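*Asks:* I'd like to go over a predicted model; first the sequence, then the structure.
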Amino acid sequence: MTTPQAQRPPSGIYRALVWGLFLFCVSFALIGGVIAEHAMTLLNCQPHADIRAGSCSFLKNALALRLTPFLSADTPLDYPFMLLRNFWGLILVWLAAIAWSRHAWQHPSSPSPASTARHASVPATISLQQSLHQVLQASFWILLIGLIAFCIAFGTPFLSTYLAREILQMIGCNPGAFDPLVSACMAKLGFWTPRLQPFLLPFLGQLGSPLWLFWQFGDVLAYWSALIAAVLGLKVYVAHRIAVTKVA
């Protein structure tokens, strides 16, 4: 027999948090530059690393500093990495809020008569939890496989150099073959150009790709791993709740 709180549908706060995080990540991953441009216009301030040298308040400055990199992106391919790099803390807090809201939904301090009067079948409750578990499991494997593929792509000798050249050409930079680092476009700022420079070094760029992977993309790998750990933790928690509901 299931408990009254387990019979209730997810709260509106829980659904709003889940869909809000989904829309936030998808929006910035696809059109982060457009969102950043409109947001900076609304903020109407010039961000600076030193708040005393900026022209906006502390909160506006903190937000503007995280939006500015999206404006310097060479291509939309940069947006997902900038999202992880600039908003990883917010995403982790958001995931924690989702976990807390679900815990509060399943463990109300004092259930109201209206909530205890609702009845739903045990299979329906388990089905809802299993659906969430499947979404988390799919997200976990997508993130994990993506991380492995990223490490293989930029950690494999010669393959990493080839990909570096292809990406640079996609963003409009042709480094050349004889001395790629002297090309004018290699001095451009952005996400990809500074990180891919070591992969183009003669001989050392090809054989040192495992080192360059962690040296140039260490922050991306750390944020990526943190997201995987957070999703895994939520997946384990939901699996535990499914087991508890079945026993109840």
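*Replies:* Done, it's in. The model shown is predicted, which means the values in this text are computed figures rather than measured ones.

*Asks:* contacts and neighbour counts: CA atoms only from here.
*Replies:* Noted.

*Asks:* Measure how buried the closest residue to I167 other than its chain neighbours is and give me the count.
*Replies:* Using C-alpha to C-alpha, 6 or more residues apart in numbering and skipping the chain neighbours, the partner closest in space to I167 is W192 (8.0 Å). Neighbourhood size, W192 [other C-alpha atoms under 10 Å]: 21.

*Asks:* try it against this one:
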Amino acid sequence: MQHTRRFFKWAFWLVTSGLMAFCLLFGIPFSSGMAARKVVAWAGCTPASFGMQAVCPAGSLAEPFVPLSHWFTSGFAPLVLAVNFGGMLAAWASLCVALGLIWLVLGLQQAP
């Protein structure tokens, strides 16, 4: 029982810190643009210029990062993050809550 509780504690903190790092990396205005440009470049998309956004091949996983890579829209990073990644962030946060509740319940079962 102790090993299971320790595993869920470790998993909770790993998933939660990953969510916080993702939100900080791509949710802070202007610094998110630098991170998004790196993701777009790693995906092989054409880089953004002053007048136009980056262009990715069809079906590229980097497409949600394209609006953040442009200098103007990176100022609205929290909004763009919520619009482009809202479903993923909700699922990620739900996983954090589920792991936390399992950890909590296992701790309550162990208490005398």
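*Replies:* That came through fine. Just so it is clear, the structure is predicted and the values come from calculations on it, not from any experiment.

*Asks:* ok, back up a step: residue in structure 2 paired with the residue nearest to I167 of structure 1?
*Replies:* For W192 of structure 1, the aligned position in structure 2 is A62, judged by TM-score structural alignment.

*Asks:* try Q137 of structure 1
*Replies:* So, by TM-score structural alignment, Q137 of structure 1 is matched to K9.

*Asks:* what helix or strand does its match sit in?
*Replies:* helix 2-27 (DSSP states H and E).

*Asks:* likewise V66 of structure 2?
*Replies:* Short version, using DSSP H and E: V66 of structure 2 is in helix 66-69.

*Asks:* And for G59 of structure 2?
*Replies:* Going by DSSP H and E, G59 of structure 2 is not in any helix or strand.

*Asks:* check contacts around the residue most central in space within structure 1.
*Replies:* The residue lying closest to the centre of structure 1 (C-alpha atoms, centre = their mean) is L84, at 4.3 Å. Shown in contact with L84 of structure 1 (C-alpha atoms under 8 Å, 6 or more residues apart in numbering): V220, Y223, W224.

*Asks:* which residue lines up with it in structure 2?
*Replies:* Going residue by residue (TM-score structural alignment), L84 of structure 1 aligns to a gap.

*Asks:* Relative to L232 of structure 1, how far out is L84 of structure 1?
*Replies:* Distance, L84 of structure 1 to L232 of structure 1, using C-alpha to C-alpha, to the nearest Å: 17 Å.

*Asks:* got it, and F81 of structure 1?
*Replies:* 20 Å.

*Asks:* now swap in Q137 of structure 1 and tell me
*Replies:* Using C-alpha to C-alpha, one gets 8 Å for the distance from Q137 of structure 1 to L232 of structure 1.

*Asks:* before we move on, what about C151 of structure 1?
*Replies:* C151 of structure 1 is 20 Å from L232 of structure 1, by C-alpha to C-alpha.

*Asks:* picking up where we left off before, which strands or helices does the helix holding K9 of structure 2 pack on?
*Replies:* Applying 3 or more C-alpha pairs under 8 Å, 6 or more residues apart in numbering; DSSP states H and E, one finds that helix 2-27 of structure 2 contacts helix 31-42, helix 77-110.

*Asks:* Provide the contact partners of the first one at residue level.
*Replies:* Outside of helix 31-42 of structure 2, the residues within contact range by C-alpha under 8 Å, 6+ apart are 25-26, 46-47, 54, 56, 62-63, 65-66, 68-71, 74, 77.

*Asks:* cutoff 7 Å now
*Replies:* Applying C-alpha atoms under 7 Å, 6 or more residues apart in numbering, the external contacts of helix 31-42 of structure 2 come out as L25, F26, P47, A62, F65, V66, L68, S69, H70, W71, S74, A77.

*Asks:* Return the set of buried residues in stretch 88-103 of structure 2.
*Replies:* Buried residues in stretch 88-103 of structure 2, defined by neighbour count with 16 or more other C-alpha atoms under 10 Å: L89, W92, A93, L95, C96, L99, G100, I102, W103.

*Asks:* Oh, that last question was meant for stretch 12-30 of structure 2, not what I typed.
*Replies:* For stretch 12-30 of structure 2, the neighbour count (16+ other C-alpha under 10 Å) marks F12, V15, T16, L19, C23, L25, F26, G27, I28, P29, F30 as buried.
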